[in-house]
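Undergrad: with the sequence up front, the predicted model follows.
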Amino acid sequence: MTDYLSTGNLPDDYAELAKTVRDFAQNVVAPVAAKHDEEHSFPYEVVAGMANMGLFGLPFPEEYGGMGGDYFALCLALEELGKVDQSVAITLEAGVSLGAMPVYRFGTEEQKQAWLPQLTSGQALGAFGLTEAGGGSDAGATKTTARLDDGHWVINGSKQFITNSGTDITKLVTVTAVTGGTPDKPEISAILVPVPTDGFIAEPAYNKVGWNASDTHPLSFDDVRVPEENLLGERGRGYANFLRILDEGRIAIAALSVGAAQGCVDESVKYAKERSAFGRPIGKYQAIEFKLARMEARAQAARTAYYDAAALMLAGKPFKKEAAVAKMVASEAAMDNARDATQIHGGYGFMNEYAVARHYRDSKILEIGEGTTEVQLMIIAREMGV
């Protein structure tokens, strides 16, 4: 993959996928993005379209209903969707890398057969229940508990900011919970919770600054009972396994962020050619030219970073540092480009019907979700041996 760190040099299969998703994003997603954002409504019709295209199954083997592709293919799809609607892009990202991937990576064969065909088809969504009110960046400070009772796990606790957890097609939430150990060294395991299950509640959705068409809820667990065999992976390895999932997910978030950054470039170039001031298009003024050039440079640099991280991951090489670099660089590029794009658009950039206004509201969470910028800096420093 390092031989084609430019979108112009993608192999035919990747290039065709990117074009197909780009056409879908422009013709299906973009026309309804403002409506769903304004109404805070989940885009079921768009999700159904992505399911029909096989996007939820991109990185999974055909034996589990997948498309037989790889994680880089997923990233290309996320980049194209992120250009026009981050809510739709994060729905796909969370459904694949956070919903289905833990089952694929750590599940038993029985669990894979039971869950992956539903999740890879996009007919059902899975969610990733990690974050809690007192444990965001400190995910190891889990307070949710699970104890064994007569062959069942009994789960009590709560989770916060969980994507895809309360839709009509949500069928699974994977939860991290303390299953033993000591207060100083808790044993954290991952457990599959089917939806619906008695005692599990997706509380009312959040009123968010952005990602308004993305489904996000706090969750509560009140004596939720699931079979003992719903343990995902080894007992006590839940936290460590989910850290691996987050490493992969950071590449995906980087790809989404690159899409957002590039979307801001594309909208701004178009606007700079159309909008005139003092007798000529504003793109002819050096102040705007330089701003656009910096925006393009950020997007290209961030794209190279996530391509590099994905190449290492697919080659089976260590990629933790590169994933953190990509996530940090790309999320900052998205936020910086959204700010510049809004400035270029002037008053129109402050109007929600304009895509750059949505990017301005949406992009901030990219610097927070799946590891804040500060967490990425810690990871990078540690991987450097500091």
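TA: Perfect, I can see it now. Residues are numbered from 1 along each chain as shown.
Undergrad: from now on I want contacts and neighbour counts done on CA atoms only, so please keep to that.
TA: Will do.
Undergrad: which residues of this protein fall in helices?
TA: 12-24, 30-39, 44-53, 71-84, 86-93, 101-106, 109-121, 238-274, 286-314, 320-345, 355-362, 373-383 (DSSP state H).
Undergrad: what comes up buried for the second one?
TA: Read that as helix 30-39. Of the residues in helix 30-39, Ala30, Ala33, Ala34, His36, Asp37 count as buried by neighbour count, 16 or more other CA atoms under 10 Å.
Undergrad: and the last one, by the same measure?
TA: Neighbour counts over helix 373-383 (16+ other CA under 10 Å) mark Thr373, Val375, Gln376, Leu377, Ile379, Ile380 as buried.
Undergrad: neighbours of the nearest residue to the second one once chain neighbours are set aside, how many?
TA: Right, Val375. Nearest non-adjacent residue to Val375, counting by CA to CA, 6 or more residues apart in numbering: Ser137, 7.1 Å away. The tally of other residues near Ser137 (other CA atoms under 10 Å) stands at 16.
Undergrad: any idea how far Ser137 is from Gly69?
TA: For Ser137, the distance to Gly69 equals 31 Å [CA to CA, to the nearest Å].
Undergrad: same check on Ala190?
TA: Between Ala190 and Gly69 the computed distance is 26 Å (CA to CA).
Undergrad: do Asn52 as well
TA: Taken as CA to CA, the span from Asn52 to Gly69 is 16 Å.
Undergrad: so for the two, which sits in the more crowded spot?
TA: Each of Asn52 and Gly69 had its neighbours counted (other CA under 10 Å), and the higher figure belongs to Gly69 (17 against 13).
Undergrad: residue contacts, that one?
TA: Counting by CA atoms under 8 Å, 6 or more residues apart in numbering, Gly69 touches Leu58, Pro59, Phe60, Pro61.
Undergrad: ranking those residues by neighbours, who comes first?
TA: If you count neighbours using other CA under 10 Å, the busiest of the contacts of Gly69 is Leu58, which has 24 neighbours.
Undergrad: put this beside the first:
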Amino acid sequence: MSTATFLKEEHAIFRKSVRSFLEKEVKPHYEKWEKDGLIPRDLWGKLGQQGLLCPWLPEEFGGGEADFGYSFVLIEELERVGSSLVGVPLHNDVVVPYLWHYGSTEQKKRWLPSCTSGKSVSAIGMTEPGTGSDLAAIKTTAILDGDSYVVNGSKTFISNGLHGDLFVVVCKTDPKAQPAHKGISLLVIDADTPGFTKGKKLDKVGLRSQDTIELSFEDVRVPKANLLGEAGRGFYYLMEQLQQERLIVAIAAIVSAERTLELTLDYVKERKAFGKPIGSFQHNQFTLVELATKIEIGRTFLDSLVERHMNQEDVVKEVSMAKYWLTDLAKEVVSSCVQLHGGYGYMEEYEVARRSRDIPVSAIYAGTNEIMKSIIAKKMGL
């Protein structure tokens, strides 16, 4: 858990409130949700009642005008319970900011209050079956016809997709644009729009209760009034907001690493082999010391970036470093800790087993770690 200087007394009070809510409403049920493969929809309403949805929004839209420190605390506490709760930060700090930054006054009044109450769950449709990191190559089109855009195409790996009500969909409004990224726009599409179909929940290796699905659009008519910002500016909007998305992934990664190490330290002090605790063997001690050191270094770097982000600095290069390095570190930590648990690390009753399934995808989503390295290389002038 962070002890960063940007966290004040009000953040500590908020943390206690969040933890109390999670202890009551989430932790007792989380393992069942994992087995069932779905977090219940009514959790969103409870989160809204507690003021845990988009607390950074102005009061007129149901928020509390809170700083990013509140989002930071909430992300930490959610991740400590389980990675399948990632849909909440996705809604709060990835999708809704698009509506806030690029929406018109009318659009904000129409959409934001339901996002803070939990009546509307938001999702973003970027990835397509044949297109992952190469956003400029998307094939979903939105062709203007009178006062409507006609949308055709499909999206995949859409988090919050099953429960989703509002979808920010990345489309080509000008398929002939050169370069291709200048033809990309963002449309907000309601889940009940005719021709918009949700596929079945995808069967993932990890994040089992987090709802991830495919979407398809067949001659979906979307009012022109649902265009977010300007036509042809979508790619630039995405680039502007990815710093925060990747920072969120880095925050969750360090918390997962810390939690996994904490579980393992408890285990190696209790588990005995050859007549003494396995934590007393020098090899195991050195492994744990090395992991703890890397986690401390990662935490310090991350906390400094969050503070700079809160100061509205451009830290795209450093956030890209944090996203790739901390997610790789979390994978290293969970791999070593499963090994230290021995056969028990492979048993469902041990949290470390779940962590081992959940953490690898963090090196893939929000831009693969290879893409992070490409961004860093460009920022270095290479």
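TA: Perfect, thanks for sending it. Every value quoted in this text rests on a predicted model; they were computed, and no experiment measured them.
Undergrad: rewinding a little: make JSON lines out of the helices of structure 1 and add distance to Ile162 of structure 1.
TA: Compiled in JSON lines, those are given as follows (distance: least, CA to CA, whole Å):
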{"stretch": "helix 12-24", "distance to Ile162 of structure 1": "26"}
{"stretch": "helix 30-39", "distance to Ile162 of structure 1": "18"}
{"stretch": "helix 44-53", "distance to Ile162 of structure 1": "18"}
{"stretch": "helix 71-84", "distance to Ile162 of structure 1": "19"}
{"stretch": "helix 86-93", "distance to Ile162 of structure 1": "11"}
{"stretch": "helix 101-106", "distance to Ile162 of structure 1": "15"}
{"stretch": "helix 109-121", "distance to Ile162 of structure 1": "17"}
{"stretch": "helix 238-274", "distance to Ile162 of structure 1": "14"}
{"stretch": "helix 286-314", "distance to Ile162 of structure 1": "24"}
{"stretch": "helix 320-345", "distance to Ile162 of structure 1": "19"}
{"stretch": "helix 355-362", "distance to Ile162 of structure 1": "16"}
{"stretch": "helix 373-383", "distance to Ile162 of structure 1": "19"}
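Undergrad: can you tell which of those is closest to Asn230 of structure 1?
TA: Between Asn230 of structure 1 and the helices of structure 1, the shortest gap by CA to CA is with helix 109-121, which sits at 8.0 Å.
Undergrad: so which residues make contact with that closest one?
TA: Defining contact as CA under 8 Å, 6+ apart, one finds that helix 109-121 of structure 1 is touched by 51-52, 54, 56-58, 60, 64-66, 95-96, 99-100, 103-104, 124-126, 230.
Undergrad: in structure 2, which residues correspond to it?
TA: The alignment of helix 109-121 of structure 1 onto structure 2 (TM-score structural alignment) spans residues 105-117.
Undergrad: the matching stretch vs structure 1, mean deviation?
TA: On superposition with structure 1, the mean distance recorded for stretch 105-117 of structure 2 (mean CA distance after the TM-score superposition for structure 1) is 1.1 Å.
Undergrad: how far off centre is that stretch?
TA: Once both centres are worked out by CA atoms, centre = their mean, to the nearest Å, stretch 105-117 of structure 2 turns out to sit 21 Å from its chain's centre.
Undergrad: tell me the buried residues in it?
TA: Gln107, Lys108, Trp111, Leu112, Pro113, Ser114, Cys115, Thr116, Ser117.
Undergrad: again with stretch 292-309 of structure 2
TA: Ala292, Lys294, Ile295, Gly298, Arg299, Phe301, Leu302, Asp303, Leu305, Val306, Glu307, His309.
Undergrad: in contact with the fourth one, which residues?
TA: The one in question is Gly298 of structure 2. By CA under 8 Å, 6+ apart, the contact list for Gly298 of structure 2 reads Ile254, Ala322, Leu326.
Undergrad: ok, now how distant is the aligned residue in structure 1 for the last one from Glu322 of structure 1?
TA: In structure 1, the position corresponding to Leu326 of structure 2 is occupied by Ala330, as judged by TM-score structural alignment. Applying CA to CA, the value for Ala330 of structure 1 to Glu322 of structure 1 is 12 Å.
Undergrad: kindly report the same for Gly233 of structure 1.
TA: From Gly233 of structure 1 to Glu322 of structure 1 the distance is 26 Å (CA to CA).
Undergrad: please apply the same query to Thr342 of structure 1.
TA: Thr342 of structure 1 sits 30 Å away from Glu322 of structure 1, going by CA to CA.
Undergrad: what's the answer for Leu119 of structure 1, then?
TA: In terms of CA to CA, Leu119 of structure 1 sits 28 Å off from Glu322 of structure 1.
Undergrad: next one: Glu332 of structure 1
TA: Going from Glu332 of structure 1 to Glu322 of structure 1 by CA to CA gives 15 Å.
Undergrad: kindly report the same for Ala381 of structure 1.
TA: Ala381 of structure 1 sits 12 Å away from Glu322 of structure 1, going by CA to CA.
Undergrad: I figured Arg361 of structure 1 hits Gly210, correct?
TA: Yes: contact criterion CA atoms under 8 Å: Arg361 of structure 1 and Gly210 qualify, at 4.9 Å.
Undergrad: can you name the residues in contact with stretch 50-68 of structure 1?
TA: The contact list for stretch 50-68 of structure 1 (CA under 8 Å, 6+ apart) reads 69-71, 73-74, 77, 92, 95-96, 112-113, 116-117, 119-123.
Undergrad: alignment lookup: Gly371 of structure 1 to structure 2.
TA: By TM-score structural alignment, Gly371 of structure 1 lines up with Gly367.
Undergrad: swap in Ile251 of structure 1?
TA: In structure 2, the residue matched to Ile251 of structure 1 (TM-score structural alignment) is Leu247.
Undergrad: which ones are touching Ser122 of structure 2?
TA: By CA under 8 Å, 6+ apart, the contact list for Ser122 of structure 2 reads His91, Val95, Val96, Cys115, Asn160, Gly164, Asp165, Leu166, Phe167, Val168.
Undergrad: by neighbour count, which of those residues wins?
TA: When neighbours are counted by other CA under 10 Å, Val96 leads the contacts of Ser122 of structure 2 with 28 neighbours.
Undergrad: state the distance from the residue nearest to that residue when sequence neighbours are not counted to Val168 of structure 2.
TA: The spatially closest residue to Val96 of structure 2, leaving aside those adjacent along the chain, is Ser122, at 7.0 Å (CA to CA, 6+ apart). The gap separating Ser122 of structure 2 from Val168 of structure 2 is 8 Å, by CA to CA.
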